[in-house]
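# Sequence and predicted structure are below.
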Amino acid sequence: MSTASGDPTTGTADFSAAPLADASVPEEWENGQDTLRDGSATETGEAEQRPATQRPATGEATVRAESGAALPAMAAALPAHRPTRGRYRGSSSGYELDLRVDVDSVPGGPKVLRKVSGDFFSTGGGTKAYFGSFVVDAPTVSRSATRVVIRGIATYTWTTAFTLVRVTVPRSRTNQRPGAATVEFLRPPGQLGATYVCPYVSPYFRTVEWEQDSVTGTVPFLSYDTGSLPQPANSPARTLTVPRAYAEAGIELLVSGTANTIANSRNGWTNTELHGAMETNFSLWRNVPQWKLWLLVAGSYEGMEGVRGIMFDAADTFQRQGCAVFYDLIRGTDPEAQRAMLRTYVHELGHSFNLLHSWQKNLATPPAPLGGNNGFADLSWMNYPQNYQPLNGNGGAAAYWGAFPFQFTDNEQIHLRHGFYRNVIMGANAFATGAADIEPELFDEPLTDESGLRLDLRVGKSGFSFGEPVVVELKLETTDLRGRSTHNHLHPDDELVSVAIRQPSGRTVLYRPLLRRCVDQDRTVRLDAGRPAIYSSAYIGYGRDGHYFQQPGTYQLRAAYLASDGSRIVSPVLRLDVRHPVSQDDVRLAELMMGEEQGKILALRGSDSPSLQSGNDALQEIIERHATHPFAVYARLAKGLNFEHEFKSLSPDKSELVVRPPDPKSGIEQLTHVVKASEQGKGVDNLTLNLASRRLARAYARQGDLEEANTTLDRLVQHFDTPAFKPYVVDAVRDQADTTKARLTAEFGG
């Protein structure tokens, strides 16, 4: 909401502080009657509801094509009217208005959404600043032979008494230049405020500059012929590029800048490395809101299989400017690969426009309605093909592609075209917008549950010290031992599990991962008597909204898992206590752990980023000065995981990738402490111990000591091979250890 003292809707007077009058539409507007300046009456867009004899005549031939009546011979000989749609821009009294009119369809063009919206900017001298936005959701459209009049009640980002909007657009033929739109703002019942005359700018509702770079050895996507493979009968065959896909949604995507080719890394890219690459290579990049975005065609994503793309710019103040696709996973020249590649590009760029996954829209601020089957029934660029599950019939990737018309849903197109400026433009409101507040009812238990699944959320201790990283364990099990199939994306960072946190203050917030990734891969798991449950461990202490456990007291947590069939499985409430510090040492250690940079490092599992140097210094102080304190285990874990792998950055001249090689000796030093403490029950949880042990083994292998690497993995299996763990858990750990041994032998055995 703008805090400026003026109001661009009032004209010369400022009524912004006046009490609001009755906001109902005047009766003559409801009846579709209005008097234009030339004295002629309008013809409503619903002309077929009135007999032709009741329709007013004008000075030229009456156009009644929308009613199905035949055109007079003279009118039929004229070129068709231009559709009333597109972007207009005008100024008045120190304000500029960007207007979007969306009331007419174009044959073969984007769908008409019957809305009018606009953004206001205050101007002065050589400067311009955003003021606010408005949208008219259900306007009345009236047409005569010479004009189109659009009227309705607007919703604003600020408070104004001038809630009624009237837009008059002269009708022009296809062989004529479009006329300017006149926009009037009125205070009910009819007091005229500001008037803007807005010349026509573009048939597109918004224009975005798109810069794309790629790493050596990749072939960026060009185009896909939708007729190459079977598709819905109502979806015409056409050649789609990424800009053409957005053009069909009414968005102009201009390819700009020089396409740089940068060095790749065979070990994959981390989030912090991607952000650094954006700052170095994105020639249009600035830390300000702007209609500009960057995409990198990278090789692979480090540390996780199945990540086809990522909108990595979701952790700083100016978010949603950069995304990446991972060529090693999406490459291919056959039609299936090209089709999937197109979807990945459009999907990741969609996140930059602040579009969430189809099943997450109700978690946005403000929440948006979900489509059928909790969003899984959406035929959208923002759904996963393997997640597609219609209300009736079979789902999955084959069903998705058989029904997908290569379009955004109507609600997504409304957001792209008419969403408030700061909610859409890159670099403004954070991904899913700013606040993390949610309605607790979103996590209420279903009235009925026949899913055959149960979700548990738990912690391995009775309470946490203030400042201690909060790690939770999620367990998904079947309640039907005949067996149930679902996906095994159980970690909240995969965005198919949500965790709500009710803080001691009574505020309920949603844990939002620091960085979001698209694990767009079918990972179906069968839960039955042989393997009744799967597990995951997640650090939820820090996310996009900062630290979630900032005060001592009792917290209530609840998780929701969205199963493959669209079922929403809700866990019981978990109560978690954060204890008050009792000494000055406790306070000092909490301060060392609770900094913003420390939170990011823990969430990223370590980083060399110069912007996080003070956070690394704080963790190092814990290791050096408080080595025996339980917090030291978490500091060592972050440091050890970071040392074990390389860190990539770009040279100042952008010509080469600078790689800090792995430091296995330092990694072994730190991770050995973590593993030993955890084996004694004084460190991290068992799932994190599994991760730390496998990374410790890799560090030994890097050093050329495969024997010690195998010994480390054998000790991991021995830790779990006790009556305390279910046999299927032990088998899973043993399989992971054997797989890791094979990989290390293949990579380092020679």
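Ah, there it is. Residues are numbered from 1 along each chain as shown.

# Every contact and neighbour count from this point should use C-alpha atoms.
OK.

# Can you measure across stretch 642-654, start residue to end residue?
Terminal residues of stretch 642-654 are spaced 24 Å apart (C-alpha to C-alpha, to the nearest Å).

# ugh, typo on my part, it should be stretch 211-227
End-to-end distance of stretch 211-227 (C-alpha to C-alpha): 28 Å.

# And that stretch, how far out from the chain middle?
Averaging C-alpha positions (C-alpha atoms, centre = their mean, to the nearest Å) puts stretch 211-227 22 Å from its chain's average.

# for comparison:
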Amino acid sequence: MSIMLDPTALDGAVRPARRNDLEGLTLPHGAEQSGATEAAHVEPEAEEMAQLRARMARLEAQALSRPADEAVPTTVSGRFRSAGAGTQLELRVDVDGPRPLMRISGDFFQISGATTNYVGSFVVDALTTTLTEGLVKLTGRGKFSFPVLSPHVEVSIVRGTAVAPTPGEATVQFSTDGGSPSASYLCAFVSPHFRSVQLEQDSVAGTVPFVSYDTGSLPQPPSSPARVLTVPAAYAEAGIEVQIAGAPDVVPAGAAGADARWSNAELHNAMVNHFSLWQNATRWQAWQMVATSHVDDTVRGIMFDAGGAFQRQGFAVFYDKIKGEDPVSRRAQLRTYVHELGHAFNLLHSWQKNLAIPPQPLGPNGGLGELSWMNYAQNFQPPPPAPGGTAAYWAAFPFQFTDSELVHLRHGFYRDVIMGGNPFLVGAAEVDVDLFDDPVVDNSGLALELRSNGTFRFGEPVVVEIKLSTTDVRGRSTHGRLHPNDGFVTVAIRTPSGETRIYRPPLIRCADHEDRTVLDAERPAIYDSAYIGYGKDGFYFQQPGQYQLRAQYHASDGSRVFSDVHRLNVRRPLTEADEDVAELMMSGDEQGTIFYLLGSRAESLESGNRALDEVLDRHPEHPLAVYPRMVKGFGVSRDFKDLTPAKELRVRPANTEEGIGQLSKVVESSAGDEGVDNITLGQVMRRLARVEARAGNPQRAAEVMDEMVEIFDRKHLNPHVMRDIRSQAERTREETTRP
């Protein structure tokens, strides 16, 4: 049954105004639906509503009759909140002060006993404003996250005086299209900030967390005033309060030995064990880890929170990539810290905003020309002939979010912004594969292609090969970031039932560095392999039938290059063993996370590892057993850093014997036409060589690389691909035989 939730049904009774800090409350997941059901059809008491409206009228009359010598033009923007039990309204007014967006918005919460549930949100994008010396009146038609019968909103706020500059109470009146008044609220002023979040920061010993940067220490735009910016100060300029939660902890790193690099699995495990504010809940709280370096040396920061239904709570920055005391280094540190926290607020990279909810228009040159914390300095590319690159970015960047980003931060619907709310890139499922239409003109000189096996067994991890090539005999220069983790390649998936979804990787990796790849006659194409079977929406290939895939690549000059539609089939299970293996491999998010992370020994993923062990125990000869073997081999063949709840770093050493056994079986199963794809096979064999070397077998490591070249020679790959494989084999051979 469809329920129309109307502000008329929301309790707006007169109660004494008091501060009741919602930021500290845990709001149950799904409360929007449950709260709507509970609140619907609850009529407010007529006597209480009459009392409230009488009080509102008295306040307005007092403000209008204020003597002229008491009137001062004080600001009224900020956060207001109604009091008492029943339905509570948190109101945001944004009409004056720094960078006003001329909007009002709000969130409804249902208070029942000792619990508070989120009900829904609204925003008024187009306001009519009436100003007097003592009163601000704002009216407009709202957009709501739920169906309403009274969409019109009128807000009246008593202005402060020279003696008491804080705004007075805000009265809020909802009414129907016909002008009939319904629910009313009286909201006390809470804060000049539109939202508040607590940030807990911990760091690994040997790192130095960022403190502040003086924007006047290096050249900047004349329109941008010189000031000292911290991370909280940068967000305060956007109207967002960032409160540092407690004293930062320093994690001893001695147990890690020489291995100071952190994997995605280790980071997520650290957050689950170490973030004292962390819960599987929706909360205005985030955790930042200042680590040494990522296993991918090009990565400066990462939003790694991939666990469960409550995401965007944890992110990391990597000190080794941005360290330094000079102004250039401090400036880079500020941008990286603000950028990664922006992802926790569900802000996308500048070139991805068309995938947001609600969708935002892209800035100049497909977003790459946008002057924002969320762009990459080296990728900054305004429309020609304006210069791009790092120097041009910093010469023009005013150290602030764009207007569209401010709209999201200040007025985005509650679940789209709060940590643990809607997953990152939520709303991308609204994008249809047909919207990836070919451009009218394409002079990029680039071509994108998706390739994979034509048929997958039910439950088989779906891996696609992404190929970028040049169509210009003169060659093209662009970046080589083809993996969806990096945010430059987006893959749309149409299921057999006709639903279209965007593949959303569980983490966002910010490889913010200069990365140029030349494609020419010598090297006409580059390749990458991506597992797209599991992401933030769970498993994407859970039904048999034909799937259609199309990818989009964002080139360094702003061009958007589209692949043709790629089709693949997932066939039905043919035997009981097929059904059992598929169930064990896809029965939970833990298995998907383990496949995505290429193995993990985190205790939080123990049940997923047990399920994959069952596949190997009960069906060791099944064709899909190669995949549990692969992730088990990767997982056990590397040391695993475990940040415990006691804030101690312990390292579980690699089991090289088991790793060699598992990875060798993967190679044996994949040397022909079965098993894992070619790019993954190359990755497996290079890992196997490194594990052999670590086990004290450098000669065997060299032999593995020789075998890799022989296997791919038999597969009759393109000459330039074989050239890259031989180069990879040589580098790995040198690495594993080095004294």
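Perfect, I can see it now. Source: prediction; values computed, not measured.

# Need the TM-score between these chains.
Laid over one another, the chains give 0.89 as their TM-score (TM-score structural alignment, normalised by the length of the second structure), with 695 aligned residues with a C-alpha RMSD of 2.6 Å.

# Which residue in the first structure aligns with residue 287 of the second structure?
Residue 287 of the second structure maps onto residue 294 of the first structure when the alignment is built from TM-score structural alignment.

# Enumerate every residue touching the alignment partner in the second structure of residue 454 of the first structure.
In the second structure, residue 454 of the first structure lines up with residue 447, judged by TM-score structural alignment. With contacts defined as C-alpha atoms under 8 Å, 6 or more residues apart in numbering, the neighbours of residue 447 of the second structure are 468-471, 561-563.

# Any chance of CSV for the residues you listed, columns distance to residue 737 of the second structure?
Formatted as CSV, the contacts of residue 447 of the second structure follow (distance: C-alpha to C-alpha, whole Å):
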residue, distance to residue 737 of the second structure
468, 33
469, 34
470, 36
471, 40
561, 41
562, 42
563, 41
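
# Can you turn the buried part of those into a PyMOL selection?
Command for PyMOL that selects the buried part of those, burial taken from 16 or more other C-alpha atoms under 10 Å:
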select buried, resi 468+469+470+471+561+562+563
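
# Narrow the contacts of residue 447 of the second structure to those in strands?
Secondary structure from DSSP state E places 468-470, 561-562 of the contacts of residue 447 of the second structure in strands.

# among those residues, which two are most distant?
Based on C-alpha to C-alpha, the longest span within those runs between 470 and 562 and measures 13.1 Å.

# quick revisit: and which of the ones in strands among the contacts of residue 447 of the second structure is nearest to residue 405 of the second structure?
residue 561 (25.5 Å).

# Residue 559 of the first structure versus the aligned partner of the closest one in the first structure, what's the distance?
Residue 561 of the second structure maps onto residue 569 in the first structure, with residues paired by TM-score structural alignment. Residue 569 of the first structure sits 8 Å away from residue 559 of the first structure, going by C-alpha to C-alpha.

# what residues are shared contacts of the two?
With C-alpha under 8 Å, 6+ apart, residue 569 of the first structure and residue 559 have common neighbours residue 455.

# returning to what we had before: the match of residue 454 of the first structure: helix or strand, and which one exactly?
Per DSSP states H and E: residue 447 of the second structure is located in strand 446-451.

# Relative to the first structure, and after superposing, what's the average distance for the helix or strand that that strand is followed by?
Scanning forward in sequence from strand 446-451 of the second structure by DSSP H and E, the next helix or strand is strand 455-456. Superposing on the first structure and averaging over aligned pairs (mean C-alpha distance after the TM-score superposition for the first structure), strand 455-456 of the second structure comes out at 1.2 Å.

# quick one: contacts of strand 455-456 of the second structure?
So strand 455-456 of the second structure is in contact with 462, 568-571, going by C-alpha under 8 Å, 6+ apart.

# ok, now with 10 Å
462-463, 541, 544-546, 567-572 (C-alpha atoms under 10 Å, 6 or more residues apart in numbering).

# Repeat that for stretch 210-230 of the second structure.
Applying C-alpha under 10 Å, 6+ apart, the external contacts of stretch 210-230 of the second structure come out as 231-237, 290, 319, 322-338, 393-400.

# now those: which count as buried?
231-237, 290, 319, 322-324, 329-338, 393-394, 397-400.

# Among these, which ones are in strands?
Reading strands off these with DSSP E, I get residue 290.

# against the second structure, where does stretch 672-684 of the first structure fall?
Under TM-score structural alignment, stretch 672-684 of the first structure corresponds to residues 664-676 of the second structure.

# Please point out which parts of the matching stretch sit buried.
So for stretch 664-676 of the second structure, counting by 16+ other C-alpha under 10 Å, buried means 664, 666-667, 669-671, 675-676.

# do the same with stretch 616-634 of the first structure
616, 618-623, 627, 630-634.

# for those residues, which one is nearest residue 541 of the first structure?
Relative to residue 541 of the first structure, and with distances defined as C-alpha to C-alpha, the nearest of these is residue 634, at 12.3 Å.
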